[in-house]
Structure formats: C-alpha cells, structure tokens
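*Asks:* this one's structure only:
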C-alpha cells in the first residue's frame, strides 16, 4: 500500500483544518493498494483488485478499512505510487479549473506555489486545457521544474515583483485566473494582477496566514473570489467528481499528465515526510511506502 502526503494531513495534526476529526488519529487522505478482503454486500470491488481512493484520514498505515464508494480501479497501466498521489492535487485542480473557474482555452493562469504537488498539478492541467501558464515559486531551481512541466513564463517571487512581471508577460492585460494554494503576502499582488472578469481561486494557505484582501480590488476589476473545497465537492456533487476522476485517470494513463514524485519515505519516516513538506523541501509529491510490498 502507498499513501501520499498533503497539507491537510499536517493541518489536521495541528488542529487547523476545517474538518477536525477527534484525536488521536492516523492521518493520510489518499492511498493505493490491493484489495485483501471484502465485507458483505460489497459489489464494486473484489479481492485482488488494484485500487486507489480518498480516505480523509487513516492512509498512513499498512492496511486500511475503507468504504467501497471511496475506491476506484487503477487499471494495469498506472503505478501504485502515482495512483496514491494524484487524487488530492489533480482532483482539487480539475475541480478548480472545470467547475469553479470554468477555464477556457487561450486564457492565462497564474499559479502561486507552482513547484509543490498541487502547484505542479495546476501547471500541467492548465496547459492540457489550452491555457497560457505563469508559474510563481520561491527559487530558480523550483522554477526550472515548473518549466519542465509546461510553464510558459516564470516568476521568482523571492526577488521579483508579481504584479510587475504579470503586466510584462500579458502586455498589461493581467491574468484571467489566479490559482492560489499559498495565501499570506502573495495574495494581494496576485489579486491586483487579475484581468477584467478575472477569477481568483482560493485553494489553501500553505504559507500559514489567511490573507486580508481589499474587496474594492474585485469591484474595480469585475473579478470573482472563488472558493475551492474538494472534500465538500466530492460529497455534494458525486457525479461531477466521478467524471473528473475518470478524465484524470485517462489523462495520466495516456501520458498527458505526469505526476512528479519528489521523494519517497518508509512508513516509519512519515513524521519526516510531513516536516519536509511543511518546510518546502519536497518538490512535487511526497509518497509513503506503507508496506514492504510497496517497495517492489
């Protein structure tokens, strides 16, 4: 069994996530593996099936009991590590672009925190949907990876001004969509970089601070601030969720999307994996190899 590390895992441990299960808990929100046993009435999966799914909690373990409704078949083309690490990042991003921003071919997207797992997913998906992508990250090394994943323009926001660079790249028009999993001090210059009728996607607050944005900026630009809560989307719009997921599986199986696994860890190294993710030491996704079979 494999599981991947996401920011909500760390936020739950810290008591900062919007969904807070009772303590003590086993974190881990997405996994892949092989079905060993099935309970009475289970019809969607059978023993021996290769599956992946969302769990919210519990995936950082050698075995897990999970509702069949939360599992999907992997097929034979997908690797277990890849299958464990795309539901949260690519699923969130597909929902953000398709249902929330209604991203259109030819539009321009600014991705903040573009070298992380969810950021690289946004770079890849936006390109696959026909958009021009401006990737913003904190180091040139991270931006090189963004470039290799398809980014058209790069901003190192540790030494470059976001708004100034966006103006230069868009001939003063601004971007149609901002994809922001970071928050904090980067939010306001990103909002100021929106074009008329722009959409600002609120993905998360990885930098630690929830930004305070002057709403007059949205008024002046006819812009929308759009929340993206993937967990609620799964529960409230299951048919759209399934459609999105099937599209992603097909795109990954066909090589149109290539999730980047930056680092793998053993189950005993899970605390280190969480620390590395929170300290921005992992580019792409961190994956936990939860059992010996995962190492094959």
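*Replies:* The structure has been received and is ready for your questions. Since we're looking at a predicted model, the values are computed, not measured.

*Asks:* going forward, measure contacts and count neighbours with C-alpha atoms only.
*Replies:* Fine.

*Asks:* and the residue nearest to residue 105 when sequence neighbours are not counted, how many residues sit next to it?
*Replies:* Nearest residue to residue 105, sequence neighbours excluded (Cα to Cα, 6 or more residues apart in numbering): residue 130, at 4.3 Å. The number of residues packed near residue 130 is 14, by other Cα atoms under 10 Å.

*Asks:* which residue is nearest the centroid of this structure?
*Replies:* residue 89 (2.1 Å; Cα atoms, centre = their mean).

*Asks:* spit out the contact partners of that residue.
*Replies:* By Cα atoms under 8 Å, 6 or more residues apart in numbering, the contact set of residue 89 is 117, 118, 121.

*Asks:* which residues outside stretch 16-29 are in contact with it?
*Replies:* Under Cα under 8 Å, 6+ apart, the answer for stretch 16-29 is 3-6, 8-9, 11-13, 54-61, 88.

*Asks:* follow-up on the earlier one: wouldn't the residue nearest to residue 105 be in contact with residue 106 here?
*Replies:* Yes - the pair residue 130 / residue 106 is scored as a contact, 5.9 Å apart, by Cα atoms under 8 Å.

*Asks:* hmm, back to that, is the residue nearest to residue 105 located within a helix, as I assumed?
*Replies:* No - secondary structure of residue 130 (DSSP: H, G, I helix; E, B strand; the rest coil): coil, not part of a helix.

*Asks:* so in this structure, which strand runs the longest?
*Replies:* strand 194-202 (DSSP state E).

*Asks:* against which helices or strands is that one packed?
*Replies:* strand 175-180, helix 216-221, strand 224-227 (3 or more Cα pairs under 8 Å, 6 or more residues apart in numbering; DSSP states H and E).

*Asks:* please identify the most buried of these.
*Replies:* Scoring the helices and strands packed on strand 194-202 by mean neighbour count under mean count of other Cα atoms under 10 Å gives strand 175-180 as the most buried, with a mean of 27.

*Asks:* another one to put next to it:
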C-alpha cells in the first residue's frame, strides 16, 4: 500500500528541499507499532535541521517531524494487541511527516480522552523540554530567578506557566510588546522588550544589582551571549536552541564571567531514560493539562500534509506567534 510522506534529500530552505512522495507501507515487526497519523505541529526544531544546522548527525534522505498524535493501526508480534485503536503520541520512531509512523511500543504514549488532538500533537518537544529544564536540569526552587529569551515562543510560554506552578520568578525577554500582557497573565514577573530597553541594566534593576540565578537561551548569537552577563556568579546558562543560526560566544563568556554553561538536547535525555520514567513523565504533563494548570498554543492554521510548503511559508510568517500551524 502506497502512502504519502515528506522527504528531504539535501539541506537548504525547507520550502525548496522538501519533496512530497509516496512510500510503501510496511507491517510492524517485533515490538513495533504502526500509527496512522492524525495531526503534527510545525516547530522550529523540525525546520532548523532541514537547513543543515545539525548536518553532522542527520543522514539524508530523511523524513522530518518529531511529534504528533495518531491511532495505532497495527502492532508487531511482540507488542500488545490492546494498543490497536488507541490514540497515542507517535514518538522516537520515524519522522512524523508521513501518513504512517512506525515506532517502539515502549515509546508510544496513550493520550487521555479529555485532551484534544491539537493539544496532544504538541505535547512532546516543548512541554517535555520545559518540564525537564525546570525539574531536572536546573531543579528550580521558589526562591530562584530565571531569565528566558524568545519568551513569546511556544516553549517560552510553557516555562512562564511552570514558573507559576513551581513558584520561581521568571523574567521574560521579547523583541516587542505584542505578547507582554499575555505573558504577565500566564505568570511572568516581568517582561523586557530588548529592542527598546538595555537588557543588562534592566535585569540588574529588577534584581537589586544581583542578577538572575539562571537563564535559558533559545536564540544563540549575540542575544544568547547577552543573557550570560545578566547571571550572577556561580549561576547557570542553559542553551536549548539556535533560532538565529549563530552559536553563542563560548570563549567570551568563559573569559569574562563566572557562570556555568550547559547544553540541553532532549535526545540525550531520551537515550538514558527508562521506559517507565518516560511514561511517568508524560503522565505528569497530562495531569497539568487536564487540571488546566498548563495550556499550549492554540491552532492558528491547519494544512494537508501534501501542502507542506504552503504550511511552512505560513508558519514562518509574522503571524507565527499567534498560534501553532499543523499538518493533518
């Protein structure tokens, strides 16, 4: 049976290098499950690898897409048949930008009925990363302060909500005031428009000259490097993204500050975590969603999988922070 998929044969502009193709649907083997995909979001973490930013660890050709929700269509002989028909997150298997995804039964996560498809489809990359940053990487406590750039992004908004849940202070950094009121309502203690206000001076003013305990950088380049100088001695800067495509200036930060710098990649956590802890971590996130303590971005637009180039153009437009773009 032929099914649709999106393939990338070379690195470059996603709108130019992604191809709509057909592939043969394969039956699952061993402990595999076959998931018929319903919905997947378009994230920066899906698009940046296509440009070649991480070409050293991505083999071509490749099918993009790290997350999404679907229905288990079939299982291999070593997987439970009770999974058939269940709505699940299809994770850590094949790229999700195709009609059917094969992955291990250990890694599919069953979704509670009370969580809708649009929320479920985006419950992996950003929520899991934000949760782990707060609870495992930085182990944030109520007395701590955290500075976050690109804070109007999907993960930034989740970190803001977690600050309210856990109780730490979060100072949000944005490039304009378009999302200021939303971020304050979600739980940010302060919002700094870095295009109008010098970041260092404002952070020092807000922290009585002490600086923040921690900072999280999603941008890299000068914007990420600037965060380092807002952190008090012995504090920590965690880099989680490269939206600018430019690394932070590691040497400059090391020579001129007394802080730790950490890289966080979700794939590293995935490699060492047990299947039990993997499932339990998602249950924690599900509880926050069901109890309405955590909300994710609303859908802004939905496109057919075969309209991927149109969808990416829309996702890259100036409207992107008003909602999430999905492929169905």
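*Replies:* On my side now, so go ahead. Just so we're clear, the structure is a prediction, and the values are computed from it rather than from any experiment.

*Asks:* got a TM-score for the two of them?
*Replies:* Comparison of the two superposed chains (TM-score structural alignment, normalised by the length of structure 1) gives a TM-score of 0.89, and 287 aligned residues with a Cα RMSD of 2.1 Å.

*Asks:* circling back: turn the helices and strands packed on strand 194-202 of structure 1 into CSV, columns for distance to residue 50 of structure 1.
*Replies:* Formatted as CSV, those follow (distance: least, Cα to Cα, whole Å):
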stretch, distance to residue 50 of structure 1
strand 175-180, 32
helix 216-221, 46
strand 224-227, 33
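
*Asks:* of those, which is nearest residue 155 of structure 1?
*Replies:* strand 175-180 (13.5 Å; Cα to Cα).

*Asks:* next up, the contacts around residue 121 of structure 2.
*Replies:* Here residue 121 of structure 2 is in contact with 39, 40, 41, 67, 68, 69, 89 (Cα under 8 Å, 6+ apart).

*Asks:* and the furthest pair within these?
*Replies:* 41 and 89 (12.2 Å).

*Asks:* find residues that contact each of the two.
*Replies:* Common neighbours of residue 41 of structure 2 and residue 89 (Cα under 8 Å, 6+ apart) are 67, 68, 121.

*Asks:* what's the counterpart of the second one in structure 1?
*Replies:* If I follow you right, that is residue 68 of structure 2. Per TM-score structural alignment, the equivalent position to residue 68 of structure 2 in structure 1 is residue 31.

*Asks:* for structure 1, what spans make up the strands?
*Replies:* Remark: strands assigned in structure 1 by DSSP E are 2-4, 30-34, 50-54, 71-73, 108-111, 132-137, 153-156, 175-180, 194-202, 224-227, 261-266, 285-289.

*Asks:* which elements pack onto the last one?
*Replies:* It stands for strand 285-289 of structure 1. strand 2-4, strand 261-266, helix 270-278.

*Asks:* tell me which of these sits most buried.
*Replies:* strand 2-4 (a mean of 32).

*Asks:* report the mean deviation for it after fitting onto structure 2.
*Replies:* Compared with structure 2 after fitting, strand 2-4 of structure 1 deviates on average by 1.0 Å (mean Cα distance after the TM-score superposition for structure 1).

*Asks:* please work out which residues of structure 2 line up with that strand.
*Replies:* Counting by TM-score structural alignment, strand 2-4 of structure 1 pairs with residues 39-41 of structure 2.

*Asks:* likewise for stretch 168-186 of structure 1?
*Replies:* Under TM-score structural alignment, the match for stretch 168-186 of structure 1 in structure 2 covers residues 205-223.

*Asks:* of all the helix elements in structure 1, which one is longest?
*Replies:* For structure 1, the longest helix by residue count, based on DSSP state H, is helix 238-253.

*Asks:* packing partners of it?
*Replies:* Counting by 3+ Cα pairs under 8 Å, 6+ apart, helix 238-253 of structure 1 packs on helix 87-95.

*Asks:* residues contacting the equivalent of residue 249 of structure 2 over in structure 1?
*Replies:* Counting by TM-score structural alignment, residue 249 of structure 2 lines up with residue 212 in structure 1. Residues in contact with residue 212 of structure 1, defined by Cα under 8 Å, 6+ apart, are residue 188.

*Asks:* from residue 186 of structure 1, how far out is residue 212 of structure 1?
*Replies:* Going from residue 212 of structure 1 to residue 186 of structure 1 by Cα to Cα, to the nearest Å gives 11 Å.

*Asks:* residue 165 of structure 1 now?
*Replies:* 13 Å.

*Asks:* what's the answer for residue 153 of structure 1, then?
*Replies:* Distance from residue 153 of structure 1 to residue 186 of structure 1, by Cα to Cα: 17 Å.

*Asks:* got it, and residue 79 of structure 1?
*Replies:* Distance of residue 79 of structure 1 to residue 186 of structure 1, computed by Cα to Cα: 35 Å.

*Asks:* okay, those two: which has more neighbours?
*Replies:* More crowded of residue 79 of structure 1 and residue 186, by other Cα under 10 Å: residue 186, with 18 against 13.

*Asks:* in structure 1, what residue corresponds to residue 51 of structure 2?
*Replies:* Per TM-score structural alignment, residue 51 of structure 2 is aligned with residue 14.

*Asks:* and if you look at residue 186 of structure 2?
*Replies:* Using TM-score structural alignment, residue 186 of structure 2 pairs with residue 149 in structure 1.

*Asks:* which residues does its match contact?
*Replies:* Contacts of residue 149 of structure 1 (Cα under 8 Å, 6+ apart): 120, 123, 124.
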